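Enquirer: Sequence first, predicted model second:
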Amino acid sequence: MKMWRFQNLLILLCTAFSRLPQTASVIQVFGYEGRDVKISCSYSWWFTSTEKYFCKEDCGYKDVLITAKQQRKNRYSISDDENKRIFTVTISDLKLDDTGTYWCGVSKEGPDSYTEVKLKVIKDSCCDKVTQIQGDEGGSVSIRCPYESKKKNVLKYVCRGKQPSTCLQRALITSDRQTKRFRFTDDRKSRTFTITIYNLTLEDFGSYLCGVQSDSGLDDFSAVELEVKEFCRVKSSIIRGIVGRPVTFQCSHPPQLRDKEKFFCKGDQLNNCTDMMANPTKFRLHQLSSSCFSVTITELEAGDAGRYYCGPDSQRSFTDYTRIQLEVVSPHESSTVSLSTMTGHVTSPPPPPPPSSSPFMTLFYILPAVVLLLIITLVVLMIFKKYSTKLQVGGVGDVMDSVGLEEKTRINDICENPEDSAHTRISCQRENSPESQQHVYQGLPPTENIYSVCQPLH
């Protein structure tokens, strides 16, 4: 009787243990929210033809997520490499609540074989602390990335954006791969690697991640925000107008600023010039294209002479604008021009012939002189008419010749010939900057090129 009870107890114990998972080592897996994760589970050669499956938590019948026969189910897929004796489970579109304990199961006689899997899902973003750096357009900038002393010999890299999950695949440069515009250096003593970016452009503006590879599958990252300061682009023209007549200025701007409010002001400096649009009757603005607008002064006065500025955004926070020097002359001054300026050289009429007693001989000498004088007069009138109807404005330093101008509006040609318009690259200073009162635009000839960093004007 006692023997029978002992045998029954052994059966019960064996049955109970047969229901417990037979586990090996634990697999630690990390994944990013919204991304995929692969979990690889190995098995012994004598289980090659048996059923494999993947389950969660208690791994009961209802906890089985997918089997090898199903291959794909919902967000789960499974493949079995019998040669390597590894089956791989892929979980797609990870959720934060996918974090937990899973089991790789292999069916066999008696208790199944299990491998425990610990999955942790984190957000695909970085980081709580962001380092701010600045660089100048056309120059270079260095991004410094710290790392732990135990990571001296691992792969390091830098990518654009804020998503760690794809950073290595999108790396601009790695510790084992150099590029033309990016240079990698590693100071192991200070445990800092540096990425230097050359020939900065405005497109380099944005977020960067420094990555340090980790054996855990979850790399270490630090975040950097790069600001690229733009050079000012200033187009300049010198034009001449006539008192009592209209004159039109053309002002260019980037197409993306078309809908911004425009400004047109007068003064020695951009940051303290006087707004002229307060008088819409005299100053009329018209949008000519997506990258150009015009301002017309309807009736010039002598006091309108001076320096003008026009461009997008009434607050003048943008750096693409036009600078115009207007000269105003009286109608009398505009019509007084030497013939040598227009024709280069005028031949003087021949001296009159000596007096003759014969009327026929006198007429013979007078008629050619009259015809020659008429021809010269016609040539001069044709040249004069040509100069009165054609507006000549060059880039910087080319002055519009207002001689003989008709009642037509004079314009600078910045919009029609943007390639030919000279421009100045100059440093914009803030209005409250002491340096701005001394160095901005003062004493700068229109043809001078200045390369400096642009700062927003307020």
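Expert: Cool, got the structure. Keep in mind that this is a model prediction, so the values were computed, not measured.
Enquirer: CA atoms for contacts and neighbours, from now on please.
Expert: Noted.
Enquirer: which outside residues touch stretch 152-160?
Expert: With contacts defined as C-alpha atoms under 8 Å, 6 or more residues apart in numbering, stretch 152-160 is touched by 167-168, 170-176, 188, 191, 195, 206-214.
Enquirer: Pull out the buried residues from those residues.
Expert: Neighbour-count burial (16 or more other C-alpha atoms under 10 Å) applied to these gives 167-168, 171-175, 195, 207-213.
Enquirer: Use this one as the comparison:
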Amino acid sequence: MKILLIFLTFYLISGQSFSLSSLHVTGYSGGSLLVDSGKLWFRANVKCMNKLPEWTNIMNNTKHDKWISVGQFTLFQNNEGNLTIYIRDLKEHDAGGYWIGVLYKWGIDMTLHVEEDLCCKVSKRVMVNIGETAYFSCEYSQNHINDPKIIFKEEKDSIEMIYSRWKKKERFSISDDEHKHIFSVRITAVTPDDGGVYLCGVWINRDSYSYSIINNVHLHIMSE
């Protein structure tokens, strides 16, 4: 409650307009969640994250770079300039309400639901030689048969969307077997830059640009 009062005091002093909205998202125990707030990062302003209803402080950071991590929680600026929330290794006790805000600018309430599904606890390692074709598959819950499948990649200070039905990338392709609840990823003529951690996801909330990350794939590129 102290944090809330401090924030409201700052808000009243600043005289800035304040917009409050709500998000409802679902992730899977053992998986991760990626949520685009739809609101700007604002480099020069403090970012805050609290667990409701106790207003337990998770993050109250004065850093103004593009990537802030505390434990399993990360806030970062995506390519559109929006603040994006990334929560890793979800547990049942992570479910509940959250408040995320940028001081003087905006705040949102986010309600997180965490479900159990054996599909979504897989971390894989794939090794392939330079110039060869890399293959890996990602299993998903039957609840997401009709949801768009997406591949992200962890970069130094961001998580980039690599491939989806509306964003194609040369040498990458996805095929979806809806009967087996598996989509397969193919990367041809791999280069050293293709190595890294890929996140297999599904688009779970089209209003809030929210993605459930169901599998992590560590792709290692070897020289022959």
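Expert: That came through, no problem. Keep in mind that what you see is a predicted model, and the values were worked out from it rather than measured.
Enquirer: State the number of residues packed around the corresponding residue of structure 1 for Gly195 of structure 2.
Expert: Counting by TM-score structural alignment, Gly195 of structure 2 corresponds to Phe205 in structure 1. Number of residues near Phe205 of structure 1 (other C-alpha atoms under 10 Å) recorded here: 17.
Enquirer: Enumerate every residue touching Phe205 of structure 1.
Expert: The contact partners of Phe205 of structure 1, taken as C-alpha under 8 Å, 6+ apart, are 225-228.
Enquirer: ok, now Ile108 of structure 2?
Expert: Ile108 of structure 2 touches 19-23, 37, 99-101, counting by C-alpha under 8 Å, 6+ apart.
Enquirer: And for Gln28 of structure 1?
Expert: 117-119, 216.
Enquirer: swap in Arg188 of structure 1?
Expert: So Arg188 of structure 1 contacts Lys152 (C-alpha under 8 Å, 6+ apart).
Enquirer: and it, how far is that from Thr115 of structure 1?
Expert: Plainly put, Arg188 of structure 1 is 39 Å away from Thr115 of structure 1 if you go by C-alpha to C-alpha, to the nearest Å.
Enquirer: The strand or helix carrying Leu12 of structure 2 against structure 1, how far on average?
Expert: Using DSSP states H and E, Leu12 of structure 2 maps to helix 2-14. Compared with structure 1 after fitting, helix 2-14 of structure 2 deviates on average by 6.6 Å (mean C-alpha distance after the TM-score superposition for structure 1).
Enquirer: count of neighbours near the residue lying closest to Ile182 of structure 2 once chain neighbours are set aside?
Expert: With C-alpha to C-alpha, 6 or more residues apart in numbering as the criterion, Ile182 of structure 2 has its nearest non-adjacent residue at 4.3 Å, and that residue is Glu139. By other C-alpha under 10 Å, the residues close to Glu139 of structure 2 number 21.
Enquirer: wait, what's in contact with the equivalent of Glu139 of structure 2 over in structure 1?
Expert: Per TM-score structural alignment, the equivalent position to Glu139 of structure 2 in structure 1 is Pro146. Counting by C-alpha under 8 Å, 6+ apart, Pro146 of structure 1 touches 191-193.
Enquirer: mapped onto structure 2, which of these are still contacts?
Expert: Retained contacts for the contacts of Pro146 of structure 1 in structure 2, judged by both residues aligned by TM-score structural alignment, their matches' C-alpha atoms under 8 Å, are 191-193.
Enquirer: Need the single longest strand in structure 2, by residues.
Expert: Assignment by DSSP state E gives strand 210-222 as the longest strand of structure 2.
Enquirer: Relative to the whole chain's centre, how far out is that strand?
Expert: Relative to the centre of its chain, strand 210-222 of structure 2 is centred 12 Å away, using C-alpha atoms, centre = their mean, to the nearest Å.
Enquirer: Mind giving me the packing neighbours of it?
Expert: Judged by 3 or more C-alpha pairs under 8 Å, 6 or more residues apart in numbering; DSSP states H and E, the packing partners of strand 210-222 of structure 2 are strand 19-28, strand 32-40, strand 122-129, strand 134-139, strand 196-205.
Enquirer: could these be laid out in a markdown table, adding distance to Ser69 of structure 2?
Expert: Output for these, formatted as a markdown table (distance: least, C-alpha to C-alpha, whole Å):
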| stretch | distance to Ser69 of structure 2 |
| --- | --- |
| strand 19-28 | 19 |
| strand 32-40 | 14 |
| strand 122-129 | 21 |
| strand 134-139 | 26 |
| strand 196-205 | 17 |
